[in-house]
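> return atomic coordinates for the entry below.
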Amino acid sequence: MTRIISSLSEIGQNYDAAFVDLWGCLHNGVTAFPDAVAALEAFRKQGGIVVLLTNAPRQRSEVAKQLVKFNVPDTCWDTITTSGDSARLAMFTGAVGEKVYFIGQPHDQPFFDPLKLVENPTPIQQVPLEEADGIVCCGPFDPLADPEVMRPDFLYAKQKNLPLLCANPDIVVDRGETREWCAGALAKLYTEMGGESLYFGKPHPPIYDLARRRLAEVKSGVQDRHILCIGDGVLTDVRGALGEDLDCLFITGGLAREETGTTDQPDPAKLDAYLQQEMVSADFAIGMLR
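Below is the predicted model of the structure:
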């Protein structure tokens, strides 16, 4: 049975570090959640380390810049791990070849900036789909358009056996009150059509391996049993924590607010039914991080 808590402070003393989701947990894609900021600041004051763990398809330096725009202060976090960092490492080591067809928006172009972690990186060239060895997907060309618009291109890509590198496994995200499609929706469609999709963000292991490395740079020796995962995505945050055998605080007032009957707090019966439906479990739950 998932324990519903009223604040992070109820359980924070049991953990040395937290892997914290961003969108829907710390901000809504427009501005920060003040209560979430305060909760993480308090966790850090008692000695906890906050690793922001996001499926953003960008470098951590770009995410840090975005946080400033969202009024998220650097007093509530220690380091950042992104799906983009993990996926870029794979791209520059040849996961999808040298010539890639890029799916994304202009602001995603820093994904192709040089990566210092890789010696002798694979030289990457963006080309039309007809010339590509593989696909790099940071998100839809239009985040409001039905992913099905990509079906013709994906039929062609599947026939050529092109692998698709998914830089953000999220299916949807809420920007304020508007729900947008993410790269994960396109990768899911491609997989369903018989194509090969490669994932590096939550809930998949590579991003957690990188998060532990980033945590160790701040504080070494933190054991997994003293790490708490916090997030609102049942398919990403909750399932990822389960896969890594880490404790999880499920933020029910984000993507699953309707399914869990969340107003201030989740409805216990609806929460349990939703988690059973998704075949996952969470150690703790709260309406919003506070």
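
> for the rest of this, base every contact and every neighbour count on C-alpha atoms.
OK.

> what sits against residue 162?
With contacts defined as Cα atoms under 8 Å, 6 or more residues apart in numbering, residue 162 is in contact with 96, 132-135, 195-196.

> and the strands in the stretch 101-250 of the chain?
Applying DSSP state E, counting those that start in this stretch to the stretch 101-250 of the chain gives strands spanning 125-126, 134-137, 163-166, 172-175, 178-181, 196-199, 227-231, 247-251.

> make TSV out of these and add distance to residue 151 and mean neighbour count.
Output for the strands of the stretch 101-250 of the chain, formatted as TSV (distance: least, Cα to Cα, whole Å; neighbours: other Cα atoms under 10 Å):
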stretch	distance to residue 151	mean neighbour count
strand 125-126	20	14
strand 134-137	14	26
strand 163-166	14	27
strand 172-175	18	17
strand 178-181	15	15
strand 196-199	14	20
strand 227-231	31	25
strand 247-251	33	26
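
> quick one: closest of those strands to residue 26.
strand 227-231 (9.0 Å; Cα to Cα).

> ok, residues contacting the closest one?
15-22, 24-25, 237-238, 241, 246-251.

> let's see that with 6 Å instead.
15, 17-21, 25, 237, 247-251 (Cα atoms under 6 Å, 6 or more residues apart in numbering).

> hmm, back to that, closest to residue 31 out of the strands of the stretch 101-250 of the chain?
Across those, closest to residue 31 is strand 172-175 (Cα to Cα), at 9.6 Å.

> and the closest one, how far from the chain's centre?
Here strand 172-175 is found 12 Å from its chain centre; the criterion is Cα atoms, centre = their mean, to the nearest Å.

> could you also give me the structure for this second sequence? I'd like to compare it with the first:
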Amino acid sequence: MSRIISSLAEISAGYDALFCDLWGCLHNGRQPYPAAVAALQAYRARGGIVCLMTNAPRPGPYVVAQLDLMGVPRDAWDLVVSSGDAAQDAMFAGAVGRKVWHIGTAKDDGFFTDIPEAHAGAEPVARVDLAEAEGIVASGPFDEVSETPEHYRERFLEARDRGLPMLCANPDIIVDMGETRIYCAGALAEFYESLGGRTLYFGKPHAPIYDRARQLMGLGPDARYLAVGDGIATDIAGAVAQGIDSIFVTGGLAADAFGADIETPDLEMLLHWLKVQEKAPTYAIGRLR
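Prediction:
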């Protein structure tokens, strides 16, 4: 049974490193949560390693720049690993061809223009119209504010009939931008699959992003990891698949399901909801603190 805790410090001494989600845990898309920042700073001060693990579809340096702009202090983390890193590597390796239809916004241009050193000599990947494409790269909707997956039905049916694979650079389904809920690339990929299309994923809950994080941290085989996140189907499912403990942040995406007090989830409501989700995080907390 999941245990509700009041702070990270209650249990953090048992872990060498954290895989900490960003959106909904460390910030709300516009500003950081001060208590979460302080919790990570305190954990690092005691010798723990903090890996910010995000399903953002941009390479790590772009995520770092966004965190700096938002005011997240660098002493709250050690490294950043993004879904964009792993997905970008697959794209330049040719996973969905060399001519791709990109679904996303201009803020994700770095996914294509910043070529990893390992692929510096590879054949270029060109962004083309759907009619010319060999595959699809989805980093999010064209219009995050107004579009839903249903807006893509006709184009996805065409892509499916042509057998185009989709590379999903962000497996998240939704995120909250301040008070506004928006769809992510994961929602597009899920919809494409429901229509019979083939998709490739590289962020949480899938193994490549965890493998990359462990490699960069360089800890030994006996290292003890803890995952922190508000996504039951990404953060928690990924932790379960990796065989590591987890903290489910209830005050994020599913906050409405656990009572009126975001900081203090109702245990009975939480356990019922987790039973329906068929997931069992090790711990739960209202907000990371």
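
> after superposing, what score do the chains get?
Once superposed, chain against chain, the TM-score is 0.97 (TM-score structural alignment, normalised by the length of the second structure); 286 aligned residues with a Cα RMSD of 1.0 Å.

> first-to-last residue distance for stretch 30-37 of the first structure?
In stretch 30-37 of the first structure, first residue to last residue: 14 Å (Cα to Cα, to the nearest Å).

> relative to residue 115 of the second structure, how far out is the residue nearest in space to the middle of the second structure?
Nearest to the mean C-alpha position of the second structure, by Cα atoms, centre = their mean, lies residue 55 at 2.2 Å. Distance of residue 55 of the second structure to residue 115 of the second structure, given as Cα to Cα: 19 Å.

> now the two most distant members of the contacts of strand 227-231 of the first structure.
Taking Cα to Cα, no two of these sit farther apart than 15 and 25, at 18.4 Å.

> the more surrounded of the two?
Set side by side, residue 15 of the first structure and residue 25 show more neighbours around residue 25, with 26 against 19, by other Cα atoms under 10 Å.

> not counting its neighbours along the chain, what's nearest the more buried one?
Closest residue in space to residue 25 of the first structure, ignoring its immediate chain neighbours: residue 231 at 5.9 Å, by Cα to Cα, 6 or more residues apart in numbering.

> please apply the same query to residue 186 of the first structure.
Using Cα to Cα, 6+ apart, the nearest residue to residue 186 of the first structure is residue 147, at 5.9 Å.

> what does that neighbour align to in the second structure?
Mapped onto the second structure by TM-score structural alignment, residue 147 of the first structure lines up with residue 149.

> for residue 249 of the first structure, same thing?
Alignment note: residue 249 of the first structure maps to residue 247 in the second structure; criterion TM-score structural alignment.

> contacting residues around its match?
228, 283-284 are the contacts of residue 247 of the second structure under Cα under 6 Å, 6+ apart.

> state the distance from it to residue 233 of the second structure.
With distances taken as Cα to Cα, residue 247 of the second structure is found 13 Å from residue 233 of the second structure.

> before we move on, what about residue 197 of the second structure?
Taken as Cα to Cα, the span from residue 197 of the second structure to residue 233 of the second structure is 21 Å.

> same drill for the two, tell me which one is more crowded.
With neighbours defined as other Cα under 10 Å, residue 197 of the second structure and residue 233 compare such that residue 197 has more, 21 against 16.

> so how many other residues sit close to residue 259 of the first structure?
16.

> ah, wrong one, I meant residue 223 of the first structure
12.

> so what does it match up with in the second structure?
By TM-score structural alignment, residue 223 of the first structure lines up with residue 222.

> in the stretch 151-289 of the second structure, which spans are helices?
153-161, 185-194, 207-217, 237-242, 267-277 (DSSP state H, counting those that start in this stretch).

> orientation of the first one relative to helix 185-194 in degrees?
When axes from the mean of the first three to the mean of the last three Cα atoms, to 10 degrees is applied, the directions of helix 153-161 of the second structure and helix 185-194 differ by 60 degrees.

> nearest residue to the residue mapped onto residue 114 of the first structure from the second structure other than its sequence neighbours?
Matched by TM-score structural alignment, residue 114 of the first structure corresponds to residue 115 in the second structure. With Cα to Cα, 6+ apart as the criterion, residue 115 of the second structure has its nearest non-adjacent residue at 7.9 Å, and that residue is residue 92.

> what's the answer for residue 261 of the first structure, then?
Nearest to residue 261 of the first structure is residue 267, by Cα to Cα, 6+ apart, at 5.2 Å.

> show me the contacts for the aligned partner of residue 239 of the first structure in the second structure.
Following TM-score structural alignment, the counterpart assigned to residue 239 of the first structure within the second structure is residue 237. The contact partners of residue 237 of the second structure, taken as Cα under 6 Å, 6+ apart, are residue 205.

> recalculate using a threshold of 8 Å.
The contact partners of residue 237 of the second structure, taken as Cα under 8 Å, 6+ apart, are 205, 279.

> over to the one 3 residues further on?
By Cα under 8 Å, 6+ apart, the residues touching residue 240 of the second structure are 246, 281.

> any idea how far it lies from residue 160 of the second structure?
32 Å.

> go on, residue 91 of the second structure?
For residue 91 of the second structure, the distance to residue 160 of the second structure equals 19 Å [Cα to Cα].

> just residue 15 of the second structure next, same as before
In terms of Cα to Cα, residue 15 of the second structure sits 44 Å off from residue 160 of the second structure.

> and the helices in the stretch 1-150 of the second structure?
Going by DSSP H, counting those that start in this stretch, the stretch 1-150 of the second structure shows helices at 34-45, 60-70, 83-92, 110-113.

> quick one: closest of these to residue 273 of the second structure.
When the helices of the stretch 1-150 of the second structure are compared (using Cα to Cα), the closest one is helix 34-45, at 24.2 Å.

> average gap between the closest one and the first structure?
Helix 34-45 of the second structure, aligned to the first structure and superposed, deviates on average by 0.3 Å (mean Cα distance after the TM-score superposition for the first structure).
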